[in-house]
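> just coords:
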C-alpha cells in the first residue's frame, strides 16, 4: 500500500489527513496500527508420512525445498543429506516448523466414507460442531519491532537525530562528531519498540552503510535543508533502493535561516523520489534535530510505514540473526553485535556464524546491561565465539557446541574451495548468463562511473535502451569521478558489474574489487561499452533451438523379425538416417508417430548410420504399424546463436 492509498483509507474512516507529514493523535494512531497489524489465521495442514521417509520426499510433502529441510535437521542435531531417510519423530518436529501436522501413513483413510442420509445429516452436524470448535487454528507469527537505518551525507545530522530520540549524547563521544562504527539501539515510543541502526556517513565507511541497509525494514535518509542533496545522499538512496526497503526523507536543520525545503524536494524529484506534495509517494518529514521539532512526527511515520509491511517473526524457535559489527577485545576476546531476526537468542546457546562457532557466555543490550535472552529485532552484544566473525555473517543457534563446530569446520573447507575459484558466485560480462538466477526477467545490474555529467547522461540513456522482454539493464548507481571502494561495495551488495568511462580505479577500490571479486571494465569509447553490454545480454537470453532435418527414407516393404518385431524396409531418399536420432513417421502428410531409431541395419549388419541412395531396415521404438509409402523423417535440435535483440 502506498502513502496515497493510506491517506485514502484514513479519509474513508473519517480521519482527515492532508499529507503523510500530518500528525495523528495517539488514539487515532493506535486505531490505524490495529487496522494494519491484524494477523490472518491459517489452519495447520495435515500430511501423512511413513515410519521412515527420505528428506527429499518429506520436503515435497511439506511444499518446500530439500535444502530447507536439511538445514532444519542440522539445527536439531541430525546430520543427513537430501537422499537419506529420517524417522517419523524427526519428520514430525520438522513439519511443525512449517505449520504442518504429520500423521502416520497407515492412519490415513483409504476410502471416502459414505455420506449420511439426509435425515441424519443434521444430527451428525450437531455432534461435529463442538469438536470443530475445539480445534484451535494455527496463528501466524506475532509482530516484531521494525529495524530502521538512518543514512545520509556526512554532517547532515544523522547521529544527532538519533541522539535526540534516545535523549543521550552519542555525537560528542565520536571522533570529530563523525560516527566511527555501526551502533544498534532500541527505544520504546508509545508502547512500541523500534530498533535503530546508525550507519556512518563518511565515505571511508561506505561499506558499513551497505551492511546496514541489508538488515533494515525502513531507511530514513537525512538531508540538511541548507546543504541539500549531496554525493553521499545519492549513494545512501542507491543503497536503500538496492536493498528494496521503503525510504523516508527527513529534511533536517529546518531551524536554520538558510534552510530551503523546496530546493531539497526539487532535488529529490530529479532522483525519482517525488514528495507527496508534488503528487508522489515519497514521505518527506521536516525536522530539527537540535530543537526536536518534527521528531515525533518522524517516529509516527516510521511506525506507519512499518505497519504497512506487516513485519512478523517467530519467537519460539532457534534464533537466527545478522552480525552487525564484530571486533577483538583485548579483555573480553571476540565480541559481536547481533541483530536477532527470528527466534529467541539465550545465554548458553551454541551458535555458528560464518566460519566461527562458540557458546553465548555473556550477552548485553544496547545500554550495556546484561540480559538472559533477546527476541526478534533486538540488538545485543555477545561474547563466547571462537574467533571474530565477519560483519554481515548470519548467526544461527544449533543444538550443541559439537554441531556448531562441525558446521563451522565444513564452512571453512568450503571457503577454502571457493578461494581456489575466486570468480564463483560473482557476475562478469563474460559469464553473466551462467550466473543469473532463475526467473522470467533477468537483470544486469551496473554501477556506472564517468568523467563528466554529460557522459553519464549519454551512456545511461544508451544502456537503458538495450532492453528485451527477457533481459533488463539496471543502472543502480551513476556518478562522476574515479571508481572507489564505495562503488565496489555497492556492486558487491547488488551483484553488479562496474563500468567506468574515462576514469581511473582508486587503489583502495582496486584492492576491494580483488577481495570481493567484482568485474570492473574501463572504456574510452562509448560504442565499446554498448557493444560489450549487448554481447553480455545476448549471452543472457534463453537459448533458441532450431530443428535440423538429417534425412528422409521411404518405406518400400515391411518385415517381421523374431525378437525385434515389425521393421520397415526403406530407401534413404535424402540425407542420412542415424541410429538414435529423433524421427517422425509421416503418412499422407500427417504425423502418425514420433520416436527414435532404435535399430538400423544394412543387409544383415547393424550400422550406426546409412546414407542417401542406400537400402536399410529401420526399427522405431514403440511403433510397428508400418505401411508401404510411409515417410521416415530423421531430425535433431541444434542451439542457434542469437545475434540481435
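That came through, no problem. Everything quoted here is computed from the prediction, not taken from an experiment.

> Please count neighbours and contacts with C-alpha atoms only from this point.
Fine.

> All the strands of the stretch 351-500 of the chain, in order from the start?
With strands called from DSSP state E, counting those that start in this stretch, the stretch 351-500 of the chain shows them at 356-364, 373-374, 379-385, 394-398, 442-450, 471-480, 497-501.

> let's bring in a second model and compare:
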C-alpha cells in the first residue's frame, strides 16, 4: 500500500470566496472564465506544496456530489468551510456545515476576507460556537485559520493544516490493482467525442485501458491533467479528463478499469452494486443454529465484495444465518449507529478513518463496532464473537490497561487491573478501544506481584503478555470470553 494525496473539497456560502481561494492556491484566474464569476461546474485541481500533492474539488452543490452523498460514497477526505469575515454565517454556510456533519468529514474553518475593514473573525467564532462548532483557540477541536484569498494572507497556514490532517488520516492506495474512481462531469466535445472529468480513488489508470461504468464504457485514448497536459497514466487522488466513451456516462457513477473482454461483466457488477447498495442481504445456511445482524461500511466496492464473500464462508463454517442490514461506502455515520441500535446489529468498519465523535456516540448508544483494516483480522474477530454467542456466555473477565511495556510484532507486554470477574493464563481476549473491537489475542504469560500465576481475580493488578498483532494502548479494555 502506498500513500496517496488528500482530496479536499471547499464548502461555503455563495461569494464567500471558494473559487477565489482556489485561484490563489493555483495562481490561475479560474473565476474570470466562469459566467458571472460564480462556478457553474465541478472542477478539480491538483497542487504540490512542500513536496506533497493536494487535490482540491470546487463543489457548487453539483448533481454528481448529491448522488455520491446519497450513496454514502467518500470522495473528499477533508472539507474546508469558508466563511467571509465581514458577513458571518449565512444560510448556505449552515447548509454546508450540516452536509459536513452528516457525512462526518474532518474539516477546517477558513475565515476569509480578513483584509476587509469590517472583518471580525472573533464574531465568526462566536457564531460557530452557537452552532456547536468550537474552534481550537476557543478550547475546541476544530482547526481554524484566518485568510484573505484575494491578498494571499494565511494560505500557507491553511495548506499546512491540510497536510497535518492528511497525515493523521493515513490515506493509502493499492498500486497493483486496476484503477477505480468516480465520474465528476461529462462533456460532449464536437471534435474529440464524449469525455469525462474523473477522480481516481484507487489503483492506476493507463492509456489504452478500458474505462467502464454501469451505463457506459470506452477505450482510453487520451488522459489529461486539469490544465490540458497529456498523461500516460493517472494515480490516486488525481483529477483527470479522459476519453472516449461510447455514450455519455452519468455524473456520480463509479468507474472501474478493465479490458475489452471484461466490459459486460464489470457493467453488470456495477449495475448490481448500484441497485443493491442498501438492500438487506440474508445469508442462509441449512440447519443454522443462530443468527447475527451486521451493518458494513467500507472504503471501496471491492472491500464490500470481499467482506460479503468472507461472511458467506463464516456462515457455512459456523452453521449460522447472517443478516446484512446495510452495506455502504464511506465512514460510519450517526444514522448507522441509530440503525445498529434499533436492529441490534454489529457495525463493521473496514479500512476507514472514522471521526472521534463517532466513537463517543458508540459509547453513548452502547452499540458494538468492529474496526479493522485487514480482512483476516475481521475473520478472527467475527469467529470469536460467534463462539461467544454460541456458548451463550457473557465475558468471564474484564481488564483495564493501565501501562504498556515492551512489544514485538506478535507479543505485547502490558499491566492492568481486573475490573470484572477473573483473568486466566491461556484465556482468549478481545481488545476494545472506545467500545470498538480492534483486535484479538491470547494470554501467554500472567503475573501478580511479579510472580507467575494461573489466574487473577477482580480488583487486583497484574502483568500480562498478550499474543496479538494489535497494538494495545493505555485505556484499552480487554474482554475475556
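Cool, got the structure. Here the structure is a predicted model, which is why all the values come from computation and not from measurement.

> tm score of chain vs chain?
After superposition, the two chains reach a TM-score (TM-score structural alignment, normalised by the length of structure 2) of 0.56; 298 aligned residues with a Cα RMSD of 3.4 Å.

> Any idea which of the strands of the stretch 351-500 of structure 1 gets closest to residue 3 of structure 1?
strand 471-480 (24.0 Å; Cα to Cα).

> Surely residue 462 of structure 2 touches residue 448?
Yes: with contact defined as Cα atoms under 8 Å, residue 462 of structure 2 reaches residue 448; the gap is 4.7 Å.

> Touching both of these two, which residues are there?
Common neighbours of residue 462 of structure 2 and residue 448 (criterion: Cα atoms under 8 Å, 6 or more residues apart in numbering): residue 456.

> got JSON lines for the strands of the stretch 351-500 of structure 1, with mean neighbour count too?
Formatted as JSON lines, the strands of the stretch 351-500 of structure 1 follow (neighbours: other Cα atoms under 10 Å):
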{"stretch": "strand 356-364", "mean neighbour count": "21"}
{"stretch": "strand 373-374", "mean neighbour count": "20"}
{"stretch": "strand 379-385", "mean neighbour count": "24"}
{"stretch": "strand 394-398", "mean neighbour count": "24"}
{"stretch": "strand 442-450", "mean neighbour count": "22"}
{"stretch": "strand 471-480", "mean neighbour count": "19"}
{"stretch": "strand 497-501", "mean neighbour count": "24"}
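
> Residue 198 of structure 1: which of the ones you listed is closest?
Per Cα to Cα, nearest to residue 198 of structure 1 of those: strand 379-385, 12.1 Å.

> can you tell me what part of structure 2 that closest one aligns to?
Using TM-score structural alignment, strand 379-385 of structure 1 lines up with residues 239-245 of structure 2.

> how much does that stretch stray from structure 1?
By mean Cα distance after the TM-score superposition for structure 1, the fitted stretch 239-245 of structure 2 averages 1.0 Å away from its aligned residues in structure 1.

> need the contact list for the most centrally placed residue in structure 1.
Residue closest to the average C-alpha location in structure 1 (Cα atoms, centre = their mean): residue 243, at 9.4 Å. Counting by Cα under 8 Å, 6+ apart, residue 243 of structure 1 touches 213, 214.

> What does it correspond to in structure 2?
Counting by TM-score structural alignment, the partner of residue 243 of structure 1 is residue 103.

> quick one on the thing from earlier: and residue 462 and residue 448 of structure 2? Which one has more around it.
Higher neighbour count among residue 462 of structure 2 and residue 448: residue 462, with 25 against 16, using other Cα atoms under 10 Å.

> Have a look at structure 1 and report its longest strand.
strand 544-561 (DSSP state E).

> residues in structure 2 aligned with that one?
Aligned using TM-score structural alignment, strand 544-561 of structure 1 spans no residues in structure 2.

> now stretch 329-346 of structure 1
Going by TM-score structural alignment, stretch 329-346 of structure 1 sits over residues 189-206 in structure 2.

> Please identify the buried residues of the matching stretch?
194-206 (16 or more other Cα atoms under 10 Å).

> Then stretch 92-103 of structure 2?
Buried residues in stretch 92-103 of structure 2, counting neighbours by 16+ other Cα under 10 Å, are found at 93, 94, 96, 97, 100, 103.

> from the residues you listed, which is closest to residue 120 of structure 2?
Closest to residue 120 of structure 2 out of the buried residues of stretch 92-103 of structure 2 is residue 93 (16.4 Å), distances taken as Cα to Cα.

> ok, the closest one - contacts?
Shown in contact with residue 93 of structure 2 (Cα under 8 Å, 6+ apart): 11, 12, 13, 81, 82, 83.

> which stretch of helix or strand covers it?
Here residue 93 of structure 2, judged by DSSP states H and E, is contained in helix 91-102.

> relative to helix 91-102, how tilted is the next helix or strand after that helix?
Next helix or strand after helix 91-102 of structure 2 toward the C-terminus (DSSP H and E): strand 107-112. Per axes from the mean of the first three to the mean of the last three Cα atoms, to 10 degrees, the angle that strand 107-112 of structure 2 makes with helix 91-102 is 160 degrees.

> on that earlier part again, will you turn the buried residues of stretch 92-103 of structure 2 into JSON lines that also has distance to residue 467 of structure 2?
What follows is the buried residues of stretch 92-103 of structure 2, written out as JSON lines (distance: Cα to Cα, whole Å):
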{"residue": "93", "distance to residue 467 of structure 2": "50"}
{"residue": "94", "distance to residue 467 of structure 2": "49"}
{"residue": "96", "distance to residue 467 of structure 2": "46"}
{"residue": "97", "distance to residue 467 of structure 2": "44"}
{"residue": "100", "distance to residue 467 of structure 2": "40"}
{"residue": "103", "distance to residue 467 of structure 2": "36"}
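
> Which two of the residues you listed have the greatest separation?
Pairwise distances across these (Cα to Cα) peak at 15.6 Å, for the pair 93 and 103.

> Trace residue 223 of structure 1 over to structure 2, please.
Checking TM-score structural alignment: residue 223 of structure 1 goes with residue 83.

> need the contact list for that match.
Contacts of residue 83 of structure 2 (Cα under 8 Å, 6+ apart): 12, 13, 16, 89, 93, 109, 110, 111, 112, 124.
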